[in-house]
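Enquirer: I would like the atomic coordinates for the input below:
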Amino acid sequence: MGKIVITGASGQYGRMATDKLIAKGVAPSDLILITRTPAKLAERAAQNCDVRYGDFDKPETLAGAVKSAEKMLLISGTRVGARIPQHKAAIDAAADNGVKHIIYTSFVNVEEDNPAIVTLDHRETENLIKASGCAWTFLRDAHYADAMILNAGPGFIASGVWMTSSNGGREAMVWREDCVNSAVAVLTQDGHENQAYPITGPVSETFEEVAAMLSEICGKEIKLVETDDDGMYAHFDALGIPREPVDDQTVAGIPWNSDDMVSFERALREGYLDICTDHVEKLTGHKARSVRELIEANADFLKQVAKDNAA
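Expert: Have a look, this model is predicted:
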């Protein structure tokens, strides 16, 4: 197996993928880790990984960063609505410098009629990769359960309210780690060229069902409150969340923007995200873990949030 280049290697997904590839027996020296901030990966350099500076927003930095790699794990950027030129720079660098296979972290349903704006970036990125001449694998990851339970969940618990416009829409949220495990499988196995895999949790659920589980396990009632798109915008505005993506801006530690989230809830409401597959198990040999299992695994943390915000 040739060298693997990982973009965004200092982020959560990239760090986990690096750990798991090394655990699988990939030599650290065969891992090229691209980051805008190499100092953040000093410990990887100490492990003998090849840490290289590269910036999606500076295409001229990427040709040298990807050289000698056979496969690229292209981890999508965080600026929803602004990622296409960033991804194009990485794809062009890969195609021009000998990368044979691009594995991309996409999204569950990138069809043109999906109203979630997150799909625009992913759909166009998939098209650019297909046009690049490289082999491709699209890991179409569902909504991360971690984001909903561990990032947004404490706010729901603190207020006792989960505001939504999903209106009973279903989705099969997936553990980030199961997504990473699937990517590692594709990177270390043969036969995944030119395939698209929806990567989902094991069961499609409504936010009402998830709120009930969260309430039960944390010990504090969380009331699901339905509103419309305007109500969701007003809710996010009140939290200080920008409507459009802003680079490096986070609110409560999350890179939110409300255009993304309101359109996402519309897609959920209209059934576009109700996709459930067994690809995690097919790729990794292990069943995808459920939202309930994630809540249970983090029960102590969630119970403490409830205790700290007891009425």
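
Enquirer: only C-alpha atoms for contact and neighbour calcs from this point on.
Expert: OK.

Enquirer: Now the terminal residues of stretch 74-90, how far apart.
Expert: Using Cα to Cα, to the nearest Å, the span of stretch 74-90 from its first residue to its last is 8 Å.

Enquirer: Remind me which helix or strand the nearest residue to Met163 once chain neighbours are set aside belongs to.
Expert: In space, and not counting its chain neighbours, Met163 is closest to Val225: 4.8 Å by Cα to Cα, 6 or more residues apart in numbering. For Val225, the element it lies in under DSSP states H and E is strand 223-226.

Enquirer: One more sequence to fold, the one below, so I can look at both together:
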Amino acid sequence: MTTSATSTSTSTVCQVHPLVLLSVSDHHARAVKGSKKRVVGCLLGQDNGSVINVANSFAVPFEEDEKDPKTWFLDHDFIEGMMEMFKKVNAREKLIGFYHSGPSLRASDLEINELFKKWSNRPVMVVINAGGGEDDVNKDQGEIPAEAYVQIEEVREDGSPPAKTFLHIPSQIVAEESEEIGVEHLLRDVRPTNTANANISLLGGETLTTRVSALLGALRGLTNRLSTISKYLDDVQSGKLRTNHSILYDLQEIVSLLPSGADDSTEDMLKAVSREGNDGHVVLYLSSLIRAVIKLHDLVDNKLTNSRAELGLPEISKESKDKEEQKSSDSKETKDAKQDDKK
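Expert: Next comes the predicted model:
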């Protein structure tokens, strides 16, 4: 094997988002569920050399002869049309490879990979086992059903011409907070409750369902304890139970920690609660404003990026954008200072 192939295997990582897994599973269920056929689609994202980020995907019309694996059809025009539409939505997501539902490599994968070099210099192939049948070897092991490969040229020891083959690269599931919440919501009814990993989220922490269940359990426990205290006091007052001064002292200490409800302090307490609520609402209001400004900035930035891509102009690097923003900010401060001097 060549030195470049070894470097690729040790330094390149393929990150797959849950949205891609759900899309491929839905594509497989709608198109070929119950048969031995596979589905093929395109992968969108970014490839910076060391990390291949697979953030989105779309299905592609694909047919192949089960008896002759070298006979297959892939709709080129459909891919071109979808790429143009995705470019208008998010120009940052490039076509970086393709997927198929496996469950293993096929003889025609190399030919399909050569086709995708038309749109990507180093297309990545991700085999996502969406069938869930007997060939799903990862299901019982709790591993992700995705295997990533890149094409390399393998040098043979006998001096013959190098042969093209696939090199397996590490793959992992990554998710943003919004994606994790969505996946947890979808899996709330199918999550296994008898396994050690049942309460572990995609990002390694507790799941949203686990946190909410813990809060509900705490509230139920508090309600039960308050009911027990109320019943005890009623029984003591009616004479069913003897008075225990130690318990009453503890209850008096708990009650003394609560805000006073006397008439002279009710108004002050209401003002304090209202002030605290207003402070919280102000923070939420400012957060919403900041979020809206950031979204508008991203929208304008995406529009400019799409316009430059349609005109064939190179993308503006992040360093250049930062310099332009800093220059604009400095010029604005200078202008404001001159106006203050005139006043």
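
Enquirer: Please state their TM-score.
Expert: Aligned and superposed, the two chains score 0.27 in TM-score terms (TM-score structural alignment, normalised by the length of the first structure); 137 aligned residues with a Cα RMSD of 6.1 Å.

Enquirer: ok, back up a step: pretty sure the residue nearest to Met163 of the first structure is touching Ser159, no?
Expert: No: under the contact definition of Cα atoms under 8 Å, Val225 of the first structure does not touch Ser159, with a separation of 11.8 Å.

Enquirer: Can you tell me how far Glu126 of the first structure is from Thr137 of the first structure?
Expert: For Glu126 of the first structure, the distance to Thr137 of the first structure - Cα to Cα - is 9 Å.

Enquirer: any chance you could map the strands in the stretch 201-311 of the first structure?
Expert: When secondary structure is read from DSSP state E, counting those that start in this stretch, the stretch 201-311 of the first structure shows strands at 205-206, 223-226.

Enquirer: do the stretch 1-150 of the second structure as well
Expert: Taking DSSP E, counting those that start in this stretch as the criterion, the stretch 1-150 of the second structure carries its strands at 13-16, 40-47, 51-60, 62-64, 72-74, 94-100, 124-128, 146-154.

Enquirer: and those as a markdown table, adding distance to Leu226 of the second structure?
Expert: As requested, those are arranged in a markdown table below (distance: least, Cα to Cα, whole Å):
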| stretch | distance to Leu226 of the second structure |
| --- | --- |
| strand 13-16 | 48 |
| strand 40-47 | 54 |
| strand 51-60 | 49 |
| strand 62-64 | 64 |
| strand 72-74 | 67 |
| strand 94-100 | 57 |
| strand 124-128 | 52 |
| strand 146-154 | 51 |
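
Enquirer: Which of these sits closest to Val283 of the second structure?
Expert: Smallest distance to Val283 of the second structure across those (Cα to Cα): 32.0 Å, for strand 51-60.

Enquirer: Now do the closest one and strand 40-47, the angle between them.
Expert: 150 degrees (axes from the mean of the first three to the mean of the last three Cα atoms, to 10 degrees).

Enquirer: And the contacts of strand 51-60 of the second structure?
Expert: For strand 51-60 of the second structure, the surrounding residues in contact (Cα atoms under 8 Å, 6 or more residues apart in numbering) are 12-17, 19-20, 23-24, 27, 39-47, 74-75, 78-79, 93, 96.

Enquirer: Please list only the buried members of the residues you listed.
Expert: Neighbour counting over the contacts of strand 51-60 of the second structure (16 or more other Cα atoms under 10 Å) leaves 12-17, 19-20, 23-24, 27, 39-47, 74, 79, 93, 96 as the buried ones.

Enquirer: about what we covered before: so which of the strands of the stretch 1-150 of the second structure gets nearest Ala292 of the second structure?
Expert: Distances from Ala292 of the second structure to each of the strands of the stretch 1-150 of the second structure were compared by Cα to Cα, and the smallest falls on strand 51-60, at 23.3 Å.

Enquirer: ok and that closest one relative to strand 146-154, angle-wise?
Expert: Relative orientation of strand 51-60 of the second structure with respect to strand 146-154: 110 degrees, computed using the same axes, to 10 degrees.
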